[in-house]
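> What follows is a protein structure lacking sequence information:
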C-alpha cells in the first residue's frame, strides 16, 4: 500500500530546499519526478536523481504565471503520459518587521506561497480529472499557519501559510468526487539551505529555533520522508482535507 513506484509526481520549487528533498525522497522509492522551478537549469543535486528509479525531468517555469504554468503542466502530462501526484513546494519568506513590509514584499510572498499553490493544484487536478485516475496532492503549510512564531518577523509568510491550510480543506472537499485527495504538511524547523544561511554564525538564533520545540533540536528534511510517502501512496486512500504536523512538538 505504500508503493509509489511508477507514479508521476509534479513538484514545484524542486531545484533546492524541501522541494528538492521531496523529489529525492520519492525518486528513491521509484516515482517519476517532474520538477518545476524558476532557475534556468537544474542543480547538480537534481541531476543525481538520474541514478535512482523512475524517470525524472526538469522544467523551467515561473509558478506565478498562470498561463505559462498551465502550458508547462500540459507538457508534463504529455511527456509522462499522466500526472498522479502534486507537491506545490515553491516558497519564499521575508523576515522583516510588519511595519517595514513593502507592497512588493507582500505581493511577492502571496504570489509564490499562495496564488501559485492554487494555480499548480488547479492545473494538476484538471489533468487527474481528465485521466479519471484520481491522485494525491500535498500542500506545504507551516507551524506558522497555526500560531505566531514570534520573535520571527514573518507576517506575510504567516498569512500565506494560513491561506494554504484553508485552501487545502476547500480544495479537498471539491475534488473528492474525482478521487483526488488534498492534504497539507506543517513542518517545524527544518535544516534547509535557507535556514542554514540564517543561523550560520548566529548561535543565539540557532538556540531560538532549537528551544521552540519540545525535542530541542532542528529537524533534518529526511524526517518528512515518512509522511510524504504515506500521503502520496494508497496507504492514505481515506485521508484528505487534513494537516499533518511534523514539528518536534512546537504545537
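Done, it's in. Since this is a predicted model, take the numbers as computed values, not measurements.

> C-alpha from now on. contacts and neighbour counts both.
Noted.

> Sort out which residues of whichever helix or strand residue 34 is part of are buried, please.
If you go by DSSP states H and E, residue 34 is part of strand 32-37. Across strand 32-37, burial judged by 16 or more other C-alpha atoms under 10 Å covers 32-37.

> What of stretch 84-101?
84-93, 101.

> And stretch 224-231, by the same measure?
Result for stretch 224-231 [16+ other C-alpha under 10 Å]: buried residues 224, 227-231.

> Stretch 230-249 too?
Of the residues in stretch 230-249, 230-234, 236-237, 239-248 count as buried by neighbour count, 16+ other C-alpha under 10 Å.

> one step back: tell me which other helices or strands the strand holding residue 34 touches.
strand 8-12, helix 17-28, strand 56-60 (3 or more C-alpha pairs under 8 Å, 6 or more residues apart in numbering; DSSP states H and E).

> Which stretches in the stretch 51-200 of the chain count as strands?
Here the stretch 51-200 of the chain has its strands, by DSSP state E, counting those that start in this stretch, at 56-60, 85-88, 135-140, 180-187.

> Reformat those strands as a markdown table; add distance to residue 164.
Listed next are those as a markdown table, based on distance: least, C-alpha to C-alpha, whole Å:
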| stretch | distance to residue 164 |
| --- | --- |
| strand 56-60 | 23 |
| strand 85-88 | 10 |
| strand 135-140 | 7 |
| strand 180-187 | 8 |
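
> Pasting the second one now:
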C-alpha cells in the first residue's frame, strides 16, 4: 500500500529560499504533514516564502540561516534543529552555486572553489553533521540533488558546476554503503533543466531558448519544480525503503539519445 504521509517527519532542505526546487519541495512536504526547515543565507528571502504559505502550512514551517559551505555555520544549524526537534529524519542537499557559463580557460580559481564549496562541500558538511543523529535513531533519508551535467557536461554552466555535481554521486554511493546497516537510505536525483528562477538568472535562459530545448526532449517539455519534488517525496517516504545508493534521472527522457537524433516533426 502506498503511503506518502510524512506526518511529523523533520526535514531540512538546503538552498530552499530561491523560489525553485527547494522552495516547492518544502511546500509539498508541508502539505504532507512534515516539519520543514527552509535553509538559505538571507533572512528576508526565507521569511517571504514562509509568509506566502497558506495559514494551515505555516505552523510547521521553519526558516534557518546558514551558509552551507562554512563548517561552523552548518554545525550550528544542525545543533539548533536537533535541540528543538530532538530528531532529523530527512536531509535534502539542494544548495548549489550555479555560477557563470565560462569555459575552462576563462573560469577563475575562486569561481571554481565557489562551485565546489557550496555544492559538494556543502552537501558533505550537512551530511556529516546530520548523519550521527540519524545513526542514533536508526532511521534517516538523505537525498542529493545532482545534475545531468555530471554525465553529459553542460553548455549553461562550467567545469566547477559539473565536477561538483559529479562528486555528489560518489559521496552518495559511499554514504549509502556505510549507512545501510543503520536503516538510512541515501540516494541522488539527477534533473536536467528545470524551469526555475535559477536557470533564468542573468539572462542565461528565456522562454524562447527553453522552448527550443524542449523540442529535443522525448516527452516534449521542460521539467518543472514539481517533477523533482514528487520524486523527492517518494525517496523520503517509507515507500522507497528498499532503494539506496541510486541516481534517478528526472529529464523527460533527455538522456535517451543525442539531441541531433530528435524524431519530432
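That came in fine, so what should we check first? Since the model is a prediction, treat every value here as computed from it, not as a measurement.

> Of the buried residues of stretch 230-249 of the first structure, which belong to helices?
Among those, the subset assigned to helices under DSSP state H consists of 230-232.

> Residue 209 is in contact with residue 250 of the first structure, correct?
No. Using C-alpha atoms under 8 Å as the test, residue 250 of the first structure is too far from residue 209 to be in contact (10.0 Å).

> tell me, what residue is most central in the first structure?
By C-alpha atoms, centre = their mean, the first structure has its centre lying nearest to residue 89, at 2.5 Å.

> Who are the contact partners of that residue?
Residue 89 of the first structure sits next to 11-14, 18-19, 117, 139-140 when contact means C-alpha atoms under 8 Å, 6 or more residues apart in numbering.

> Same check on residue 16 of the first structure?
Contacts for residue 16 of the first structure (C-alpha under 8 Å, 6+ apart) come out as 43, 193.

> Over to the one 10 residues further on?
Taking C-alpha under 8 Å, 6+ apart, we find residue 26 of the first structure in contact with 4, 32-33, 229.

> and of those, the nearest to residue 53 of the first structure?
Of all the contacts of residue 26 of the first structure, residue 32 has the smallest distance to residue 53 of the first structure: 7.8 Å, by C-alpha to C-alpha.

> distance of the closest one from residue 41 of the first structure?
Here the criterion is C-alpha to C-alpha, to the nearest Å. By it, residue 32 of the first structure lies 19 Å from residue 41 of the first structure.

> With residue 35 of the first structure instead?
Going from residue 35 of the first structure to residue 41 of the first structure by C-alpha to C-alpha gives 11 Å.

> Next, show the common contact partners of the two.
By C-alpha under 8 Å, 6+ apart, the residues touching both residue 35 of the first structure and residue 41 are residue 58.

> just the helices in the stretch 101-250 of the first structure please.
Under the criterion DSSP state H, counting those that start in this stretch, the stretch 101-250 of the first structure contains helices at 103-110, 116-131, 155-175, 193-199, 203-210, 225-232.

> among the ones you listed, which is nearest residue 216 of the first structure?
Of these, nearest to residue 216 of the first structure by C-alpha to C-alpha is helix 203-210, at 4.5 Å.

> So which bits of that closest one are buried?
206, 209-210.

> corresponding residue for residue 110 of the second structure in the first structure?
For residue 110 of the second structure, the aligned position in the first structure is occupied by residue 104, per TM-score structural alignment.

> and if you look at residue 16 of the second structure?
Mapped onto the first structure by TM-score structural alignment, residue 16 of the second structure lines up with residue 14.

> just residue 30 of the second structure next, same as before
In the first structure, the residue paired with residue 30 of the second structure according to TM-score structural alignment is residue 27.

> and that match, how many residues sit next to it?
26 (other C-alpha atoms under 10 Å).

> contacting residues for it?
33, 49, 52-54, 56.

> again, but for residue 144 of the second structure
Residue 144 of the second structure neighbours (C-alpha under 8 Å, 6+ apart): 92-94, 123, 168, 172, 187-189.

> ok, now residue 168 of the second structure?
Contacts of residue 168 of the second structure by C-alpha under 8 Å, 6+ apart are 120, 123, 144, 146.

> quick one: which of those is nearest to residue 79 of the second structure?
The closest of the contacts of residue 168 of the second structure to residue 79 of the second structure turns out to be residue 123 (C-alpha to C-alpha; 16.4 Å).

> Report the contact partners of residue 34 of the first structure.
Residue 34 of the first structure makes contact with 8-11, 56-59, 76 under the criterion C-alpha under 8 Å, 6+ apart.

> try it again with 10 Å
8-12, 14, 23, 55-59, 73, 76-77, 79-80, 83, 86 (C-alpha atoms under 10 Å, 6 or more residues apart in numbering).

> which among those residues end up buried?
Buried members of these, counted by 16+ other C-alpha under 10 Å: 8-12, 14, 23, 55-59, 73, 76-77, 80, 83, 86.

> Would you mind measuring from residue 181 of the second structure to residue 136 of the second structure?
Residue 181 of the second structure sits 12 Å away from residue 136 of the second structure, taking C-alpha to C-alpha as the criterion.

> Repeat that for residue 3 of the second structure.
25 Å.

> Same question for residue 39 of the second structure.
For residue 39 of the second structure, the distance to residue 136 of the second structure equals 24 Å [C-alpha to C-alpha].

> same thing with residue 149 of the second structure?
35 Å.

> same check, this time on residue 92 of the second structure
Using C-alpha to C-alpha, residue 92 of the second structure is found at 19 Å from residue 136 of the second structure.

> same thing with residue 193 of the second structure?
With the distance defined as C-alpha to C-alpha, residue 193 of the second structure ends up 37 Å from residue 136 of the second structure.

> Who has more neighbours out of those two?
The neighbour comparison of residue 193 of the second structure against residue 136 (other C-alpha under 10 Å) goes to residue 193, with 22 against 11.
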